[in-house]
Structures are given as structure tokens and as C-alpha cells.
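*Asks:* Sequence and computational prediction follow.
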Amino acid sequence: MSFTRNNENFLKFGFDIPLRGHTGADRVLKYQKEVRTEARRRFREYYEAIRNDLSEKLLFYQELLSRFGTLEQQFLLYSIYFDTQSDNLISYLKTDVSEHLDLINEPLRRLFEHQIAPHDNSYTKGYLKQYFTETLDLSSGQWEEEDDTRNPITNELTKWLVDTISHEPPNEQKLEEVILNYTKLWNIYFTHPYNSTKALILIYKLTEQYKKIDAQKINVDLTSCFSNINRFLSELLPAPFYSPISDLENRSALRAAELNNLQSNSLVHLNKNIEFQNRLKQDSVFFQDLSKFIWPKLMIEACTTQLPARKAYLSEIEKRRNLGKPPNFSEINQFTTEIGHNNVQQSLDHKVLENIISDNYLFFV
């Protein structure tokens, strides 16, 4: 049994022939547009049949690295990395990886080339220990101290995340790299069984740190960042739990609640996570192009959105007034009609409404 033999027709007619004559960036683009979707569907289908068979997975990855390596580098590296048998896979696939992939600028290079000391007889754990010790500037003993009741890594991680998103300019690539590596750490140490207590501590500390930042000084749209990370993870061959940091839609939190039979700490974690994600979605307004909002929508949002996100809408209103572009009679009329609806009335801030009327009183007369 092998992936190649099971997919001979596809590899000939769906891969080799369409890509024949294409090289370099042109070949990559052709693959992404016309071949990748079906190729990945077949990868996943085959993987599901062999996911618990190490020898079959080794053969499978050797085949993919040989044929698809230059076209699917990130996908293959991180699929191997997030596999529950990553240590065995990396040890046996070192030669294949170095032969078919370019690791020069890859963050995972040290792991795949075993340039780190193992920890607990695991190169993956050794890589994570070295990576987070360096990134978070941990002291020599902090890595060993992290457990269910002590949180030195969690404390330093939440501080690092908040400092990074408020730094100018932000290093978004490093941010995504840290979250991906923490997701791997989370899957190794806290998902068998799923540690809802640790998840609650992490999301609570992150929420409290995040609240201290002026939303207008945040330089990274975390909602977009987390969505990109989760999309990337969802496309990999294994199905890792998302870490509590990036669990935007609470998929892993809900899986944890089910695994723990809806224990109270699972539910508290879920509720805290929802609170944090709602705050992120509110703050994402600071990264929107509000110049495209029509006046009625802009004024409705200014009157109904909670602080601090409301500041973004008020700032856009002020900008338009300064440019001499106030709303016209028709736009004011549409606005007054919409604020009369019950769903708007329930969340309406009457003080903001009064300010808008005062600033545009001629149109309201």
C-alpha cells in the first residue's frame, strides 16, 4: 500500500501533465490554482487511513516530500511537526527533508536538523524548551516550574504577546511563529487529558493583560491574525487542538468541554474565551477602512458600539467634518429612520446621539 500506487491516475493526469513545462514561481502558481485542492484532499484521505501506523506514515511522507516538497514546504513541515508521532517522523525523515526542502530560513530548521539537545528524550520537547527560553527570556528553572498550579511560562508568554502587539512596528511573522509553537506545546503537555484549568488561567491572564492596552495603540489585528493561524492549522494533515490563545471560534474549547463532560472549569474557560474573543472582534474596527462606510452606518455604529471600539467611529466622523464632508439631508433621514428600530434602540447611547445631532443640527431641523 502506498500513496503513489493508490493515486496513479491523479498523479499522471492531475499533477504531472498539468505542470509539465512549468518551472519556478510559474510552476508553484499553476499548482496552487489548478492542482492543490484535489491533491490535498487525496493527502488527507490517505492520511486518515494510516494515521496510527508509523511505518506507513513514514513511507507516505517520503513520497510527498519527493514529489510535492518544493510545492508544499510549509504544509509538509508543519504537518510532520504537529503529528503526535513527530519525534519518530523527524528522526527518520531528516535526510528526505534536507534533500527536498530548503530549510535555510525556516524557523523549524533547528528541530528538523536536530541542532538542539533533547528534553525528556524528545527533540520536539527540546526544541520547544530552547525556543521559548530564548523568546521569552526565561530563567534556567522557569521551564521546569510550569505545572497545574505554577505559571511562569504562561505569565511571561502573555506579557510577551501584549508587548508585541503594541510595539511599533509589530513583528507579525514572529507573533504567528510563537503562537504556532505554543500550539504544539499545548498539544504535547495540556491536551491528554485536556487541561481546562490551565486553559482558563492562560486566557484569564491574557485578557487582563490585554485590557491594560489602549485599543488605539494596538498594532496587530488579532482577530485576523488568529483566523489566519487557525486556517493554516485546519489545512494540515493532523487535527491538533487550537491553543486557548487563538481559539477564535471556541472549537477546541468546545471539544474540551465534551471530553471533560462539561465540567465547571471547562464551562468557565469557554465563557472567558468568548469574552476575550468578543473584545478582539470589537477592537478589530481600528483596522478597518471606515472611509468606505456610508454616513448612516457610520453614525449608527458610533451610537451603538461600546468603548473603546466606539472611538474609531467617532474619529472617522471627526475626520470627515474636518474635511468639510458632513452628511446630507438624505443620509440624516436614513439615519433617523434606522435609530427608531427596536434592535438599535436597545443598544443606543443617547449621549453620543445628542452629540451627533448637535454637530449636524441644521440637518435635523
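*Replies:* Yes, it's here.

*Asks:* from here on, contacts and neighbour counts on C-alpha atoms
*Replies:* Noted.

*Asks:* Next one: residue 278 relative to residue 352, how far apart?
*Replies:* Using Cα to Cα, to the nearest Å, residue 278 is found at 22 Å from residue 352.

*Asks:* Now do the same contact list for the nearest residue to residue 118 once chain neighbours are set aside.
*Replies:* In this structure, residue 118 finds its nearest non-sequential neighbour in residue 126, 4.4 Å apart by Cα to Cα, 6 or more residues apart in numbering. When contacts are counted by Cα atoms under 8 Å, 6 or more residues apart in numbering, residue 126 touches 116-120.

*Asks:* let's bring in a second one:
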Amino acid sequence: MSFSSDNEFFLRDFRSKCRLLTGKDLSAKYAQDYQKESRLRMARAYGALDGSLNRKAELYEELLEHFGILDLEFLAWNIYYDEHATPLFLSLSNKITQLCGGHSTGIFLDLLIGRFSVHDDDLIKGFLKSYFIKLLSLKADEWENETLTRNPVIESIVKWLTVCLVTEGAEQEVLQMILHFTKLWSIYYARPYNCHKGLIFYHKFFDGYDKILMSDLRTNISECIEKAVGTLDALFVPITHSPFTDIDNRSFHAQMEGRALTSVEGKYIVRTGEFHERMKSATVYFKNLESIPWLDLVEATMDSTGQTKEAYMIELDRRSRTGQAPTANEIIGLGEYLSKDRKWSPTNLILAKVIRQNYIFFV
């Protein structure tokens, strides 16, 4: 059975309701009324395949015919992460090029389409090499010298990322890099899962990250990772995650088959948890802390640790130094808080100073 025959009534309804719509109206109608159900049906059809290249190509051909003009990016990412990505893209190249219509799609297909005419057996590997060499300003031999024990590409990615973290407007580039790095990882380091390479990445990253003043952060990498994971989780093809996106180590654990962890694997799991926790903690530096009421800020300070606590403390100190006064009710609340917690912690010292500066008669 084909996707078209299995979903005949759904497709008929879709066509009849949308036949008079074009452009933004058609896109809006699809997004609102049909996208969710369409993607569920795509996933169901893909899951029913026997995994052969021919069956996948036939399915993608149908999906591009029915939904390509409306959901090309979604379908392209699925093909990209498919284990048969190169032969699938080459067999579907005419259809994809036609759907793009010679116009910029704003996605990685712009770069990939330029390689279709080469009919390279290593289309995806060639694309990744071209993408990362350009992004990182690598020499060709540096890409070739990346091995299980040598790390010029990993080191360059870390250096590039460290610069992006303190650069305004780098979020989209970081997001794209994470998505392509995850594909790179699935090809070169996922079978078996290379925990040693992952540990090198984390070590190099933290070596640079720890030298950054948190107040200098301009790119919220946790948000970029969250968006990347959201993109990958929405796809219907199986995903092998990279150290960036394997938040719960699911891709790593999928290969464990019940055996005990080696020491390297144990360290990798610990470092993965540390990486994602620290990136998540750093999101506090992207919040508008100035708008948080005094009492909420104090409570958040006391309930947090590490980088998050540091950020709240900086805001408390800023308010104290600049004379940003609490309201009378907030002063009463701060006084009640101090009466319950008489430990002279840095937080309490700041609060006592604020009370003395603004409403001495409340002390």
C-alpha cells in the first residue's frame, strides 16, 4: 500500500478545503488545520516501512508531492537525518530543486542543492566538510586530520562557539551549527558512541567557557540547544544525538544493551549532566532581572545555587549601589525575612544595607 491510498480520505479533504487558497493563506490553513495530523500520518507511514532504501524513496516522493510546497523544511530535515540521506537526496534531487524553484529557502537546502549536480556518493559528508570548513575557517588538512585521537575540528568548533557566546545576534548560526554537528556526530562518532571524543569536547569547551565573565554573555546557548532538540524531536526518523543534544543520554544508553558502564562512559554521563545544567543555569543572565519585585528576587536568590545565585546576587548588589528603593511594603517584607534568618550571609548584608539606606525607621 502507498501513503496516498492509505490516506485517501484525509488527502481528499485536504485538497478540497485548500484548492482555492494560495501563498500565505494556504500556508496558514495548512499550519492551523492540517500540519499536525499530516505529520502524524507521515510518521506512521515511515514507521511501517521495512527500512529499505527503495521503500523510503517511494514514500518521500509521495510526501514531497502532497506536502512539499508547504512542509519542505520538515521533510528536508527528515531526509537529512535518515541513515540513507545521500542516496535519498540524490534520487529526489529533481523534485526538491523544483520545489525550491530557484529561490532561497532560508535553510540548509540552499547549500545542499548546489552539490546535487556532482552526484557525489558522499553527498552528506561532502556537505558537512564544506559547511564546517567555511564556518570555522579551517584548512582542508585540518578536516582530514580529525581522528579518534586528534581533534582540530572539535577544538575549532569550541573556539568558534566561545566567540559566539559573547557576540550579539549569533543565535541562528549556533542553532544551525548544533543541528549539523549532530548529523556529523551520527556519521563519525555514534557507532560505537564515542564517549572519549565527547569528553574532549566538554573539556575544551569548559576550558574556554570558564574564562568568560557571565555578564559578557550575549548568546543563550541553552535556548539554542532547546530549539535544536525541539526540531529533532519533531522529526519522524530515528535520531542519534550529539553531546549538544543528548540531554538525557538516550542515544548513548541505546547502545548499552544492559552492560555495565566503563570508567570513560561514566565520566561522560557526569560531564553531559554538568554541561546541560550549567548552560541552563546561565539563562538567568538573559532575563530582565530589573523587573523582578524585591521579595521575589530575594526568594530566588536564596533558592538558587552556582551561576544562577551569582546573577541574582549581582542584581541585588546593583539595586543597593544605585539606590533602587523597595516600596514600604517590600521593606516590611525584607525586615520580616531578616528577623527569621539572622545568619549574616552576603545576601542578608545587602538587605540590611538596603533597609538602612531607604527606611531606617523600619530597622
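*Replies:* Yep, that arrived. This is a predicted model, so every value here is computed, not measured.

*Asks:* So among the contacts of residue 126 of the first structure, which ones count as buried?
*Replies:* 116-118 (16 or more other Cα atoms under 10 Å).

*Asks:* In stretch 75-85 of the first structure, which residues are buried?
*Replies:* 75-84.

*Asks:* can you redo the residues you listed as a markdown table with secondary structure and distance to residue 194 of the first structure?
*Replies:* Below are these laid out as a markdown table (DSSP: H, G, I helix; E, B strand; the rest coil; distance: Cα to Cα, whole Å):
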| residue | secondary structure | distance to residue 194 of the first structure |
| --- | --- | --- |
| 75 | helix | 26 |
| 76 | helix | 26 |
| 77 | helix | 25 |
| 78 | helix | 22 |
| 79 | helix | 21 |
| 80 | helix | 22 |
| 81 | helix | 20 |
| 82 | coil | 16 |
| 83 | coil | 17 |
| 84 | coil | 15 |
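
*Asks:* out of the residues you listed, which one sits closest to residue 104 of the first structure?
*Replies:* Comparing the buried residues of stretch 75-85 of the first structure against residue 104 of the first structure with Cα to Cα picks out residue 77 as the nearest, at 13.2 Å.

*Asks:* what do we get in the second structure for that closest one?
*Replies:* Superposed on the second structure with TM-score structural alignment, residue 77 of the first structure falls opposite residue 76.

*Asks:* if you skip the residues just before and after it, what's nearest to that match?
*Replies:* Nearest residue to residue 76 of the second structure, sequence neighbours excluded (Cα to Cα, 6+ apart): residue 109, at 7.5 Å.

*Asks:* Now which residue in the first structure aligns to residue 297 of the second structure?
*Replies:* Mapped onto the first structure by TM-score structural alignment, residue 297 of the second structure lines up with residue 298.

*Asks:* Nearest spatial neighbour of that match, chain-adjacent residues omitted?
*Replies:* Per Cα to Cα, 6+ apart, closest to residue 298 of the first structure is residue 313, 6.4 Å.

*Asks:* Distance check, that neighbour against residue 296 of the first structure.
*Replies:* 12 Å.

*Asks:* Skip the chain neighbours and tell me the closest residue to residue 339 of the first structure.
*Replies:* Per Cα to Cα, 6+ apart, closest to residue 339 of the first structure is residue 345, 6.2 Å.

*Asks:* Confirm for me that that neighbour is in contact with residue 336.
*Replies:* No: here residue 345 of the first structure lies out of contact with residue 336, judged by Cα atoms under 8 Å, at a distance of 11.3 Å.

*Asks:* returning to that earlier point: what's the closest of the buried residues of stretch 75-85 of the first structure to residue 216 of the first structure?
*Replies:* residue 78 (34.0 Å).

*Asks:* Quick one: residues contacting the closest one.
*Replies:* Residue 78 of the first structure neighbours (Cα under 8 Å, 6+ apart): residue 236.

*Asks:* now residue 146 of the first structure
*Replies:* Per Cα under 8 Å, 6+ apart, neighbours of residue 146 of the first structure: 152-154.

*Asks:* Show me how far stretch 309-318 of the first structure is from its chain's centre.
*Replies:* Computed by Cα atoms, centre = their mean, to the nearest Å, the chain-centroid distance of stretch 309-318 of the first structure equals 27 Å.

*Asks:* what do you get for stretch 103-117 of the second structure?
*Replies:* On Cα atoms, centre = their mean, the centre of stretch 103-117 of the second structure falls 22 Å from that of its chain.

*Asks:* if we can go back for a sec, list the ones among the contacts of residue 126 of the first structure that fall in helices.
*Replies:* When these are checked against helices using DSSP state H, none is located there.

*Asks:* circling back to that earlier point, so residue 313 and residue 296 of the first structure - more neighbours on which side?
*Replies:* residue 313 (23 against 20; other Cα atoms under 10 Å).

*Asks:* Alright, I will stop here.
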